[in-house]
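Asks: Provided below for reference: sequence and predicted model.
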Amino acid sequence: MGVDAQRRAEEGRAAAAELLRGGRLGIGGARRPVLPVSWIAFDAEVRRGHGPRFPGPRGADRIEVRLCHPDGRIREAALRAASPPLPLVAIRCADWAPAVRERARQVLAASLAADPARTLIDLTPLVLRLAGREQGRWARELFEEALGAQDPVLSPWWRPARSARWWRPARDARTMTGEQPDTVLGWLRRSGDLATRRFAARITLDAGLFGVRELARRAGQEQDPATARLWADAALAALAADGPDDEAIGHLLRGHVPMVRAGGVTALRRAGRCAEAAGHLADRSGLVRACARWLVKQDGGDPYVLCRALVEDPSRVTAYAVAGFAECARRTDAPLLRALLDHPAGAVRAAAVAGLRTLDTTDVDLLRPLLDDPSAAAAREASVSLAGVGGRLPADWLLARIAPDRPAHTRRAAYRVLHARGGVIGLRASVELLTDADPGLRRIAAQRVQSLWSPYRPPELPRGDPEVAALLDRCTGLFSDYVMGRMRSQLGIPRGVSGRTGY
């Protein structure tokens, strides 16, 4: 669960706790749950609140509390009240008690028949989450049927409540189809809830509501990869069935998601526009670059020659051009990449280091100075390349680069090489960083020290080494006495040899 979801769940739990104390929701009380995560957490908290810790909650007479009560008879009776909160009704549709479940489904179906637009927009995100429960698919199938049979048109005055933060700001009430009013599916397609957006996209595609240009436009504008793929696959299928459409291909080529752009590049072939593939050889995505190289080959060209020309031209060389060249280069091209290690752009230097690694070429003397590179990306790539040959670098030189006076990215790069080197040197570096001012380095160092322990194999450290014993004494807080005793035994270090006692 992400940080935002945790915060929303906490809002639901807080609202439940307020009701159980006899408080209220809204002004002067706890915030009323809005998002699906909040309502689900609210339901779980009320159920927990009727346990031994809360033998007689003061808010037990509230309809929201009764709908979540552990006793199924109370939940069923609450469903017969006038206007029960629909989010809790939706949760009860997946209830484990058949009587509660059937009554809740009657209430939800009646609400859907009376006000389909409001019910669908308010509850679809929650219903989709509940569909994963054993009895949760009924409500989803009901909503699918309601949206598929006839997409309800919104009243001109109606819009989702502003408190529903899972909605994106509406672009315009009369979208998609000229002067036709907006529909429920239109709102669902613009929802900030990813599951809802994907759900609405599938229903729209099943209904065949859009032509190829609109499908491609939506694929290009969508930033969620899963939703973008739905639109893009449909657009490509339409292009394959109906023939090329330059405007649709243009939308795909400008897409946010790499898979969409890759689809646009492959569509260039049937459109007779293979010559444009060269313009995508330096795309920021490796997938798109691979498709562009394929298309160049299909057109009889040589992608290697074109990629090399990009890298050799100072006015056109970019980090992505270097990455694309490395993907089709040969080991004899290593000198060209080495020459880029002095390029003024840090991103290009980083791409050159990564390219040399792709060619399985590691020049320690050339890469070593890059650990001190002012570009964090270049230092990181250099550390990845040097990690496999860290033993060829002086230990004291590396240890000096994790000193507190060094830039943060330099310290992380040097520590990556030290840890890969392993042995006493790697342990010494980790222990030095356990008390560092950088919380990120402290956390990584602690995790790497803890990874030394395994009940099945001893740590890869020299046996009986006094320095290892002293270093282990400095990280006793990371292990229990039992584990520390086992590690010492595995390493042949007597208990208490450096003052540690009490195992």
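Replies: Cool, got the structure.
Asks: rest of the way, CA atoms for contacts and neighbours
Replies: Noted.
Asks: wait, what's in contact with the nearest residue in space to Leu461 that is not next to it in sequence?
Replies: Nearest residue to Leu461, sequence neighbours excluded (CA to CA, 6 or more residues apart in numbering): Gly423, at 5.3 Å. Gly423 makes contact with Glu460, Leu461, Pro462 under the criterion CA atoms under 8 Å, 6 or more residues apart in numbering.
Asks: which one among those residues gets closest to Arg406?
Replies: For those, the residue nearest Arg406 by CA to CA is Leu461; the value is 28.1 Å.
Asks: second structure follows, compare the two:
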Amino acid sequence: LLRPAELARAAAGDQDTVVQDLCATAALTALGDEDAYEGVLPPLLSARNPRTRSAGVTALRRAGRSKQAESFLSDRSALVRACARYVVRQHGGDPAAWYREQCTAPDNPELPPGAVIGLAECGNRADAGLLRPLLAHPAPGVRARAVAGLRTLDCADAKQLRPLLDDPAAGVVRETAAALLPSAKELPADRLLERTSSEHPRHVRVGAFRLLDARGGIVALRAAVGLLEDPDMKLRTWAAQSVQRWHPSPDEQQGDAEVGELLDRSRHLFSDHMLRQRKWEAGVDS
């Protein structure tokens, strides 16, 4: 009952993902000539939903407008970027070269964050040299994507990324913590513990505790118990869950009195039986 242009508008405006996919597919299937694309492609390409945008980008090739796909190589959605790379390659282009050209000027204030992570998605480890200078870019989105890109390329250097745990942007700290998780045991525990204090911004405390929790052992227990009375409810809940699933590390000394003290401070989280069991595992007398 609907014409292709109406289906395209429905795909772009509806909140239901099933309707979006159904209408976008129907709109593109119903097209028969190039003129009809004028009413279909603009709504799809400008849609907020990534799946709808990706359908429009893929359709650019069939519409003979592959060149237009270049502008979507830096889209905020990984799905749209992947579709854009496909269309550009089919047209004889080189997405990796396009990304490298975008990232060669680390002080470019107009650099789109999508171009930074796009380079990591289709580049190689040698491209880490273009991403590292972007860690100091003035735009938080670019810094965050640079960290994510280095992690994607398996080139995340803990010493270089550590200062970003204090970044004023929450997205940068979140990506940095994710990149540092594999080396959590090598990070200085005292510096991370200091960052969990209420003097620091919430996102800094969350990032530090995420790494301490991944580290395990008495350091993780010390950090979690210290956050049990934190003013932030979500952080308190996470800390309580961390204490409840805590077990002593096999490489740590048994019978540490501090472990018993920390478990006693969190006894309200355990039944008497579970508390005795945790202390027994840690070699601490009840």
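Replies: Received, thanks. This one's a predicted model, so the numbers in the text were calculated from it and none came from an experiment.
Asks: and Leu221 of structure 2, how far from Ala184 of structure 2?
Replies: Distance, Leu221 of structure 2 to Ala184 of structure 2, by CA to CA, to the nearest Å: 15 Å.
Asks: higher neighbour count, these two?
Replies: Leu221 (28 against 21; other CA atoms under 10 Å).
Asks: residues contacting that one?
Replies: Leu221 of structure 2 makes contact with Asp213, Ser242, Val243, Trp246, Val259, Leu262, according to CA under 8 Å, 6+ apart.
Asks: out of those, which sit inside helices?
Replies: For the contacts of Leu221 of structure 2, the ones inside helices are Asp213, Ser242, Val243, Val259, Leu262, with DSSP state H as the criterion.
Asks: chain center to the helix or strand Ala99 of structure 1 falls within: distance?
Replies: Taking DSSP states H and E as the definition, Ala99 of structure 1 sits inside helix 98-114. Taking CA atoms, centre = their mean, to the nearest Å, one finds helix 98-114 of structure 1 lying 35 Å from the centre of the chain it belongs to.
Asks: now Ala82 of structure 2, nearest residue through space, not along the chain?
Replies: Computed as CA to CA, 6+ apart, the closest residue to Ala82 of structure 2 that is not its neighbour in sequence is Leu73, at 7.7 Å.
Asks: what is the neighbour count of whatever residue of structure 1 lines up with that neighbour?
Replies: In structure 1, the residue paired with Leu73 of structure 2 is Leu281, using TM-score structural alignment. Neighbour count of Leu281 of structure 1, defined by other CA under 10 Å: 27.
Asks: which residues does Leu281 of structure 1 contact?
Replies: Shown in contact with Leu281 of structure 1 (CA under 8 Å, 6+ apart): Val288, Arg289, Ala290, Ala292, Arg293, Pro303, Cys307, Ala321, Gly324.
Asks: swap the cut-off to 10 Å and go again
Replies: Counting by CA atoms under 10 Å, 6 or more residues apart in numbering, Leu281 of structure 1 touches 288-293, 296, 303-304, 306-307, 310, 320-321, 323-325.
Asks: got it, and Ala84 of structure 2?
Replies: Neighbours of Ala84 of structure 2 in contact, by CA under 10 Å, 6+ apart: 54, 56-58, 60-61, 66-75, 78, 90, 95.
Asks: can you do 6 Å?
Replies: Ala69, Phe72, Leu73 (CA atoms under 6 Å, 6 or more residues apart in numbering).
Asks: how about it, what's its match in structure 1?
Replies: Under TM-score structural alignment, Ala84 of structure 2 pairs with Ala292 in structure 1.
Asks: excluding its backbone neighbours, what's nearest its match?
Replies: Leaving aside its chain neighbours, Ala292 of structure 1 sits nearest to Ala277 (5.0 Å; criterion: CA to CA, 6+ apart).
Asks: rewinding a little: same check for the contacts of Gly423 of structure 1, but in structure 2.
Replies: For those, the subset whose aligned partners also touch in structure 2 (both residues aligned by TM-score structural alignment, their matches' CA atoms under 8 Å) is Glu460, Pro462.
Asks: next one: Arg7 of structure 1 from Arg13 of structure 1, what distance?
Replies: Distance of Arg7 of structure 1 to Arg13 of structure 1, given as CA to CA: 10 Å.
Asks: neighbour count: the two, which is higher?
Replies: The neighbour count for Arg7 of structure 1 versus Arg13, taken as other CA under 10 Å, is higher for Arg13 (22 against 14).
Asks: count the neighbours of the residue nearest to that one when sequence neighbours are not counted for me.
Replies: Here the nearest residue to Arg13 of structure 1 in space, its sequence neighbours aside, is Phe42; by CA to CA, 6+ apart that works out to 5.0 Å. Per other CA under 10 Å, the neighbour tally for Phe42 of structure 1 reads 27.
Asks: aligned against structure 2, show me the partner of Phe42 of structure 1.
Replies: Checking with TM-score structural alignment, Phe42 of structure 1 has no match.
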